[in-house]
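Visitor: Model the following, please.
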Amino acid sequence: MSPVTMTGKGPEASYQERCGTSLKSRVQKARRHETRKSLLLVLPVIVFLVLAFLIPIAKMFQVSLYDPTLRDLLPATARALDGGAKDRIWKSLAHDLVAAREQGKIGVVASRLNEQRPGLRSVVERTARRAAATDEAPTREWFAGVDPMWDDAGVLPLLARATRPFTFDNYLSALDFRRDQQGHIVSQPADSRVYRSLYLKTFWVAIVVTLLCGVMGYPIAYLMATRSKATANRLMILVLVPFWTSMLVRVTAWMVMLQSQGVVNDLLVFAGVVNENNRVMLIYNLTGTLISMTHILLPFFILPLYSVMVAVPPSYMRAAQSLGAGRFSSFWKVYFPITLPGVGAGALLVLILALGYYITPALVGGQSGQMISNMIAFNIQTSLNWGLAAALSIVLLVAVLSLYFVYTRLVGAENLRMG
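Guide: Alright, predicted model coming up:
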């Protein structure tokens, strides 16, 4: 029996197999070519994200955990503490303090140790001066003679923690915790708790601004989507012109309008709402922050919502009304559920932007209108505590990512359905 008969395949079947294999190979090659082409097209975006987003965040995370400043300024003390050589710790500390004073870095050492324990700044600077003027080998008793704080049992553990290059203390401070003299994690005193209340205030302001944008933005987007093209274009211009204007210009304009002799107070006096001697304080407080942030962030709510509304066919509402539903009932049960993805997208965008706002609270917020971003800027520009500023930023970033995760898992656009 021939091979063709045994296999059941003739020359025609073999030819079809070769053609199929060749076609499959060409399809796979074409797909690989398209994949490489797509990668080349998105490569600039990937490079931009890595350089402008991932690397700065990684650097910020490193700064929040890694701080070798004191280890570099007190090297002999760090080696003595690591090796457990208690007989050399005080002599090494005196040597390092004198060297730091000669280098002009004693202020940095004093400030860093003062962050660990308030009151050490003046003690460190006075000890460095005494150590530079003495010829005797400093001991613990000599340090205690300079200031009794050196005789405290918690000083050496404090020095050991301060000279470690890796530390979580910045995150403890960012959440209003600290280490006590025994090294245990405890809450800050009530009058020293700053950051937790600022985080809560920041979230409260962001939520209120998001709600205000929703209340004002939904009707505007609805008018733009349901009116004639000419009316929609005019409304779009009114939305986009402020959006294209510099944020600093808009904030400055609100500062002029909201001051006690500004336009808003003049209108209130003219309308008889308030009298001339009782003008409302609308600036340098939380009220000014809410007003200006709502105005600036309103387009970020309207535009995503409008893109969803304009795609809703008008026949849906007419069909509901033809089946007996009233205008409000057809809107609430038909139109509104369809637009929920736009509401969710706009609200999420406004909320995330509001959480990180800095310029507006700094200019019109005053003391009561400050948010966590202003404290981050203070630690970077004024107190120069970059580790704490990085820790505050990482905590805020984690909070924002958590919000996004909750949104995508619970109320994401793919999970919003008509009721």
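
Visitor: hey, let's count contacts and neighbours off CA atoms from now on
Guide: Will do.

Visitor: ok, residue 12 to residue 19 distance?
Guide: Distance of residue 12 to residue 19, given as CA to CA, to the nearest Å: 11 Å.

Visitor: Which one's more surrounded, the two?
Guide: A count of neighbours by other CA atoms under 10 Å puts residue 19 above the other of residue 12 and residue 19, at 12 against 8.

Visitor: Pretty sure that one sits in a helix.
Guide: Yes: checked against DSSP: H, G, I helix; E, B strand; the rest coil, residue 19 lies within a helix.

Visitor: Let's compare: structure for the following, please.
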Amino acid sequence: MPRRLGAFLLVAPLLAGLLLGFLGPIAGFLLRAVRDVEVAAALPATLRSLRDWDGGTVPDEAFAALATDLRAARLRDRATGAGILARAGARLNHAAPGLRSLLPATARRVAEPGEDRARILAAGAAWSSPATWAAIRAAGGPLTDLHLLAAFDLRRGVAGIEAVPAEARLYRQVVLRTVAIGASVTLACLLLGYPLAWLIATAPPRAAPWMLGAVLLPFWTSLVVRSAAWMVLLQREGVVNATLLRAGLVEAPLPLLFNRFAVLVAMVHILLPFMVLPILAALREIDPRLPRAAASLGAGPVRVFRRVVLPLSLPGVGAGCLLVLVQALGFYVTPALLGGPEDQMLAWFIGFNASRTVNWSMAAALSLVLLAAIALLVGLYGRLVGFQRVAPA
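Guide: Predicted coordinates for the structure are as follows:
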């Protein structure tokens, strides 16, 4: 027991640093996908007044509470610069477009002396609609499924959960595109990586290290640099088009850049080593006497490979496919540099919501979708292949 306690105390600072510096911020970010506290922080009295509202008419009793909340939030924003009204307006704008600007405009009106209800109604026609008040009550939190539903192009309607209009659908297509690109890259890496791994595994001892070094060489270069290099190679005046033109294979430069082809080529180039290395490790673990024994019993090369080599190398194949697919699903830089608008993957939209629209809740919801997909893949791999089959002895 003292030894265990001493060992725990030795690693306790590392665990604390990992928890506070890595897992804590990630958990806090992902929690934004379901947290809904912006409106409650800005309009607490309004939400209390709407608790027993029937939802059919404009709630007359809520106007005074709204005016009180807006004045208090405006004073806090002036004193601390916290942006309480701005965050509440941004949250409400998803359900009732226009409230992002209407909320601070109404706060300026009720700051002047006068009758609260008349000044609020004069600020905008939206205050005379029950839908606006329903949106405020629905955003009262503290938890919401708004962003998680939006990640699947769903929303809560009068009759329950429903699909958004066809012209507003986006993320289902993005998720399917991400899976399709990831699966295509994984299949291409497998078709290219297995023969390469077999060549290295069966190469003479002097040649094998050089071949393995050639596979590892791309790791010495930044991913951004490798992606930018493909931009130089695939552009209209690049090396590939120039070679094709000189060889007479084409009459005009081909559109090889800013499309799905460029994305797939660059991703396969970047991720191929992650397929080769696990398969190579699995092939080197095969007892060389087994293929020779099968050949001595009359099996041809194809049958030896199909009945002996391939089954014994499947753990490496599974590990390589998992490594490549998990990384491909989260690719951001390469599709952003080499792809067109229809080639951007889920990671690009996470970055777009986080940096362009500053919608951290939507970015967190999309991150949860990506994390769930990766967890599903890892769990499926554990059931089909098993982690103990690729663990070192």
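
Visitor: Superposed, how do the two chains score by TM?
Guide: With the length set by TM-score structural alignment, normalised by the length of structure 2, the two chains reach a TM-score of 0.87; 380 aligned residues with a CA RMSD of 2.7 Å.

Visitor: Map residue 177 of structure 2 across to structure 1 for me.
Guide: For residue 177 of structure 2, the aligned residue in structure 1 is residue 201 (criterion: TM-score structural alignment).

Visitor: dump the residue contacts of that match.
Guide: Neighbouring residues of residue 201 of structure 1 by CA atoms under 8 Å, 6 or more residues apart in numbering: residue 371.

Visitor: in what helix or strand does it lie?
Guide: helix 195-226 (DSSP states H and E).

Visitor: ok, now residue 395 of structure 1?
Guide: Element membership of residue 395 of structure 1 [criterion: DSSP H and E] is helix 386-410.

Visitor: what about that helix, how far off from structure 2?
Guide: Taken over the aligned residues, the distance from helix 386-410 of structure 1 to structure 2 averages 1.1 Å (mean CA distance after the TM-score superposition for structure 1).

Visitor: equivalent range in structure 2 for that helix?
Guide: Under TM-score structural alignment, helix 386-410 of structure 1 corresponds to residues 360-384 of structure 2.

Visitor: now swap in stretch 299-313 of structure 1 and tell me
Guide: If you align by TM-score structural alignment, stretch 299-313 of structure 1 falls on residues 273-287 of structure 2.

Visitor: Mind listing what's buried along that stretch?
Guide: Across stretch 273-287 of structure 2, burial judged by 16 or more other CA atoms under 10 Å covers 273, 274, 275, 276, 277, 278, 279, 280, 281, 282, 283.

Visitor: wouldn't the fifth one be in contact with residue 197 here?
Guide: This means residue 277 of structure 2. Yes: applying CA atoms under 8 Å, one finds residue 277 of structure 2 in contact with residue 197, separated by 7.3 Å.

Visitor: Can you tell me the residue that sits opposite residue 343 of structure 2 in structure 1?
Guide: Match for residue 343 of structure 2 (TM-score structural alignment): residue 369.

Visitor: what about that match, which SS state?
Guide: Assignment for residue 369 of structure 1 (three-state DSSP): coil.

Visitor: Quick check: it vs residue 213 of structure 1, distance?
Guide: 19 Å.

Visitor: cool, and residue 304 of structure 1?
Guide: 12 Å.

Visitor: Residues in contact with both of the two, list them for me.
Guide: Listed as contacting both residue 304 of structure 1 and residue 213 by CA under 8 Å, 6+ apart is no residue at all.

Visitor: In stretch 82-93 of structure 1, which of the residues would be classed as buried?
Guide: Applying 16+ other CA under 10 Å to stretch 82-93 of structure 1 flags 88, 89, 90, 91, 92, 93 as buried.

Visitor: Show me where the stretch 301-419 of structure 1 has its helices.
Guide: 315-322, 327-330, 336-355, 359-364, 372-381, 386-410 (DSSP state H, counting those that start in this stretch).

Visitor: Residue 378 of structure 2 and residue 129 of structure 2: what is the separation?
Guide: From residue 378 of structure 2 to residue 129 of structure 2 the distance is 49 Å (CA to CA).

Visitor: quick one: which of those two has more around it?
Guide: Legend: neighbour count by other CA under 10 Å for residue 378 of structure 2 and residue 129, higher for residue 378 (17 against 14).

Visitor: Who are the contact partners of that one?
Guide: Remark: with contacts taken as CA under 8 Å, 6+ apart, residue 378 of structure 2 is in contact with residue 322.

Visitor: What's the separation between it and residue 158 of structure 2?
Guide: 38 Å.

Visitor: Residue 155 of structure 2 looks like it's in a strand, true?
Guide: Yes: using three-state DSSP, the assignment for residue 155 of structure 2 is a strand.

Visitor: Can you get me a residue count around it?
Guide: Residue 155 of structure 2: 20 neighbours (other CA under 10 Å).

Visitor: ok, back up a step: relative to helix 195-226, how tilted is the helix or strand following the helix holding residue 201 of structure 1?
Guide: Using DSSP H and E, the helix or strand that follows helix 195-226 of structure 1 towards the C-terminus is helix 229-244. Taking axes from the mean of the first three to the mean of the last three CA atoms, to 10 degrees, one finds helix 229-244 of structure 1 and helix 195-226 inclined to each other by 150 degrees.

Visitor: what about helix 229-244 of structure 1, how far off from structure 2?
Guide: Its match in structure 2 and helix 229-244 of structure 1 itself, once the structures are fitted together, sit a mean 1.1 Å apart by mean CA distance after the TM-score superposition for structure 1.

Visitor: Provide the aligned range in structure 2 for that helix.
Guide: Helix 229-244 of structure 1 maps onto residues 205-220 of structure 2, going by TM-score structural alignment.

Visitor: which ones are touching residue 285 of structure 2?
Guide: No contacts exist for residue 285 of structure 2 under CA under 8 Å, 6+ apart.

Visitor: Check residue 374 of structure 1 too.
Guide: Applying CA under 8 Å, 6+ apart, the residues contacting residue 374 of structure 1 are 358, 361, 362.

Visitor: Pick out the one among the residues you listed with the largest number of neighbours.
Guide: Result: residue 361 is most packed of these (other CA under 10 Å), 26 neighbours.

Visitor: Tell me the spacing between it and residue 287 of structure 1.
Guide: From residue 361 of structure 1 over to residue 287 of structure 1 (counting by CA to CA), the distance is 10 Å.

Visitor: Next: residue 13 of structure 1.
Guide: Relative to residue 287 of structure 1, residue 13 of structure 1 is positioned 81 Å away (CA to CA).
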